[in-house]
Structure formats: structure tokens, C-alpha cells
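S.K.: got a predicted structure here, sequence first:
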Amino acid sequence: MRYFLDISYDGTAYHGWQIQNNASTVQQVLGEALSTILRQEVVTTGSGRTDKGVHAINQVVHFDLDPNIKTQSLIHKLNGLLPKDISANELRRVQDDAHARFSAVSRSYLYRMHTRKSPFLEGKSFLFTRHLDLEAMNLSCDIIKRWLDFESLSKVHTDVHTFNCEIFDAYWESHNDEINFHVSANRFLRGMIRAMVGTMILVGESKINLDTFEAILESKDRTKAGSCVPAHGLYLKDIIYPKEIYI
């Protein structure tokens, strides 16, 4: 029987989601906790890989269990065993062919920035004190919403069959001393959002104009885009699946 598990985590202490040799990852810690509670090896598959230091408001993982295993109190037991920076939120039974990664139809991310030093946002948001033109940055969002090939914003030497991503929504908003970027798409490339934000910041600082921003996308050359912003401002926010996969 296959299950989807919704989890949240503060990625500060981890080298990303995916299991790595000689490094602590969220997948490793979660798998060890599940295996201990269920007394069998549990292999988890995530909806996507978050990099070192990236957080998740909602990450979805799937795993398979024997039908005879009782799961009624699994969330409670998991939260008792998991460290304080990882929480288990909801367990749902799904169709046996449902896949946390490949069944997803939409993924949403949030990038958080703040303009004034705050001890409460340290490690959770990118401190950026220079002025930004959010109107111009939102115009750059209009460009990416009609774009398809994002090779210019992908990490180089990445193993993908295509650099095409369909952006469903993207916008910047500000409130008091905080500035947030929201973006949703069918898929994202490695490093894409952090490079996208870094390049949009160049627009917001008037270091490049919208024509240059579009030319960067058209170039398919990562060296022409902006630098990646820090990982600690990035959050995996939500993943949407077809309703029919749930039982």
C-alpha cells in the first residue's frame, strides 16, 4: 500500500533533501525514523530535491507499506522521534501507482527577503537593504510567465532531458520590511529559482533593463544571468496532485 506523507522542515542543519554520503539530509533522518517506528526498512521518495539550507513549508514524500501494518498513530509517533526542525503533518493513502515526484502537476516556492536587520528572520530570510523597484521586477515576472526554456537559470552540467518549464504564476509583493517572491510551475531546474531571483534583483536595482532580462533568457547561457541568492531564503511551499490519486 502506498502513502503520501506531508512534512515541513527547517533546512539549516541539512545538506538538502536527498540522501548523501557523509552528510546529514532530511530524507536520511526521516527514513531512519520511519524504519525505527515501523520496524522495517522504509524507502522514501520526495516530490523534489531541495538544496542545502533550503526549507520546506510542505514537502510530500511517498513510501510503500505492507497492508497489515497499522498507521493510525504514525504521525504522533513520528513527531515524537523526529528532531525539532522536521515535522510530520499528514498521512494519506494513495493509488499504488501514485508518485510524489512524477504525479505532481504543480509546485510552488516562496523566496523571502527583508530590508532591515531582524534577529527573528536570521537564517530564514535574505537581508537585502538596497532599494528595489518591485514594479519593474513584476514586469520581469510577466516575461517568465510566457517563457519556456530556462537553461540560462539552470545549474550547469545538470542531468535533465529538457530545460523547459511552464510557469503558472510569479509575482513579487512587499509588506513592511519584508519582500516576498512567489512562483509556481510544473517543474523547476536545479538552482533555477535562486538564479531567477538574483537576476530579477538586477532588474530591481536598474542594473539591467527588461530587454536585457529577456535577452539573458534567450541566450541559454548561465554566465549571463545574475548570481544565486542565498539558500536560506527559499521555501518549498506547496505541491498539487490530481485529486483522483487519493483513496
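M.R.: Okay, I see it.
S.K.: CA only for contacts and neighbour counts going forward, please
M.R.: OK.
S.K.: ok, and the closest non-adjacent residue to residue 210?
M.R.: Distance criterion CA to CA, 6 or more residues apart in numbering; nearest residue to residue 210, sequence neighbours excluded, is residue 140 at 6.4 Å.
S.K.: if I look at the one you found, how far off is residue 236?
M.R.: Distance, residue 140 to residue 236, by CA to CA, to the nearest Å: 21 Å.
S.K.: equivalent analysis for residue 101, please.
M.R.: Residue 101 is 13 Å from residue 236, where distance means CA to CA.
S.K.: before we move on, what about residue 2?
M.R.: For residue 2, the distance to residue 236 - CA to CA - is 23 Å.
S.K.: ditto for residue 148
M.R.: 21 Å.
S.K.: comparing those two, which shows the higher neighbour count?
M.R.: A count of neighbours by other CA atoms under 10 Å puts residue 236 above the other of residue 148 and residue 236, at 21 against 14.
S.K.: can you show me the strands along this protein?
M.R.: 2-9, 45-46, 55-64, 86-94, 106-114, 126-127, 167-175, 178-185, 234-240 (DSSP state E).
S.K.: what about versus this one:
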Amino acid sequence: MFRYFIYLAYDGTNYHGWQVQPNGTSVQETLTRALITFLRDDAIEVTGAGRTDAGVHARLMVAHFDIEWMLDCDVVTDKLNRLLPPDIAVYQVRRVVQDAHARFDATYRTYKYYITTCKDPFIRHYAWRVFQPLDFEKMNEAAQVLFDYTDFTSFSKLHTDVKTNNCRIMQAHWDQAGPYEWVFTIQADRFLRNMVRAIVGTLVEVGRGKLTVEGFRKVIEDKNRCSAGTSVPGNALFLVDIGYPEDLFLNV
């Protein structure tokens, strides 16, 4: 068997998230169907680096699959892009060592969340419009508190199947991207279900003056989802990067 990583991007608007769903179209299902059609192998299974919720986008997602013969990666990339709908694009296909795993071998993942403070018809599908002024300086101060902790139970969706709620935060900061646009960048070795949207929602509470920086700290220490803020809409969230050790890749 030969194992390959697929690097792809997608607009999540029309999908019920990455993972195969019983009652809706998913990105994983659509990609798998394209691979089966091109390679004529019904046994192909696609494993992603993680899950994105309904409506969430990916500027970069990574997935792996196995096949019994060696492939021309450039040809696979081209053929998949011809078969896939316009809202999914494959950047490249790379052969990796047989035990490489798109999810478990990832060393970090990076997400960005976009906020706009004015009405803009051109970004309305990809940014969350807020109507109240936000104190982004305070929000950045609160974001730095994340580095003091590893247990983020307060920001996790309830009743998930993970064994631990521990994550190591590597980046967490707000930056101004335009006169009325702000972006929150967060990087960690792993993320819990709904974690980024819950963190952003709680930081917005700080920005609105409804929660202090110390209050944000207490939310984390409570280890209770009910203590945190409401999850913000998924349409403004993007998975933008995933890192892997270089020794996983074969130069063939």
C-alpha cells in the first residue's frame, strides 16, 4: 500500500462540515467520491487532519488515503480539481511514509476568525459583523491568559469522545486587518470541538466590557462550558495552516 497526503482548501458554506454526515453533504464525502471516481477503487477512505463544523472554511486542510499502486501526484491533483466542485480545490498531493497520519502527526494547527465592525457586502459571508464597539486591547490582554493553561474544558463542546481536554496554545492574538476589520489568530497542537468559536465568543464579552481579564481567567479555571461565552458564527472561521515533521514526506 502507498499512502498520500492531500493538501486542499474549501469554502464551507454549502457543507455540513468536514466529517461525513448522515443527513447532509460533507467535504470528506465529496473528496472521497472524487477519489473513488478517478482511481476506480471503492475501498478508498479519506482521513482528515481534524473536523471543521458546518459552514467553517479551510484555506488549508490535509487528509490522507491509501492506494495499492504508486501515483503521479501532479496528475492526481489535476484530475481531482476537474472532478471536484468549484468550492473545493486541491493544492497538491504528496507521498508520505506508510504510517504517516494526517491527524495524529500534525504538530500544530492555525485558525483565523474575522470580525468586521461595519456593513460590507463583499465580506459578509466570511466575517462576523459586530454592532457594538469592542476594546481589542483588552481582548488581546485576555488572549494572553490562554498561555497560562492547558485544560480548556470550558471551551469544549459537551459530550465529545476525546480522552483529554488539554491543548498547548502557541499563538493567540488580535490584529487589525483594515479600517473596520479585525482577525484573531490562534495556533495550538490540537483543538477541541467548538473551541475556537467559544474562545472568540468569550473574548468578545471582554471587549464589550461584560467580562474582565480576571473574569476570563476564572472562566478557564471553572472548566465548565456554561461559564464561557456563546459560540460565535462559523462562517467567519478559517483553518489556515497545519504543520508536520518533514521526515514524513518521501521525495519521489
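M.R.: Structure's in. What do you need? None of the values given here were measured: they were computed from a predicted structure.
S.K.: before we move on, the earlier item: with distance to residue 218 of the first structure added, can I get the strands of the first structure in CSV?
M.R.: Shown next, in CSV, are the strands of the first structure (distance: least, CA to CA, whole Å):
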stretch, distance to residue 218 of the first structure
strand 2-9, 35
strand 45-46, 31
strand 55-64, 30
strand 86-94, 39
strand 106-114, 23
strand 126-127, 28
strand 167-175, 16
strand 178-185, 19
strand 234-240, 25
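S.K.: so what does residue 235 of the first structure match up with in the second structure?
M.R.: Using TM-score structural alignment, the partner of residue 235 of the first structure in the second structure is residue 238.
S.K.: residue 225 of the second structure contacts residue 159, doesn't it?
M.R.: No - counting by CA atoms under 8 Å, residue 225 of the second structure stays clear of residue 159, with 10.9 Å between them.
S.K.: between these two, which has more neighbouring residues?
M.R.: residue 225 (18 against 7).
S.K.: for that one, give me its contacts.
M.R.: If you count contacts by CA atoms under 8 Å, 6 or more residues apart in numbering, residue 225 of the second structure has them with 153, 154, 155, 156, 157, 158.
S.K.: mind giving me the ChimeraX command for buried ones among the residues you listed?
M.R.: In ChimeraX, this line selects whichever of the contacts of residue 225 of the second structure come out buried by 16 or more other CA atoms under 10 Å:
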select :153,154,155,156
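S.K.: could I get the contacts of residue 225 of the second structure as CSV with distance to residue 25 of the second structure?
M.R.: Converted to CSV, the contacts of residue 225 of the second structure look like this (distance: CA to CA, whole Å):
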residue, distance to residue 25 of the second structure
153, 29
154, 30
155, 27
156, 24
157, 22
158, 24
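S.K.: stretch 193-202 of the second structure maps to which residues in the first structure?
M.R.: The alignment of stretch 193-202 of the second structure onto the first structure (TM-score structural alignment) covers residues 190-199.
S.K.: could you do stretch 104-118 of the second structure as well?
M.R.: Using TM-score structural alignment, stretch 104-118 of the second structure pairs with 102-116 in the first structure.
S.K.: would you mark the buried spots in the matching stretch?
M.R.: In stretch 102-116 of the first structure, the ones that count as buried by 16+ other CA under 10 Å are 104, 106, 107, 108, 109, 110, 111, 112, 113, 114, 115.
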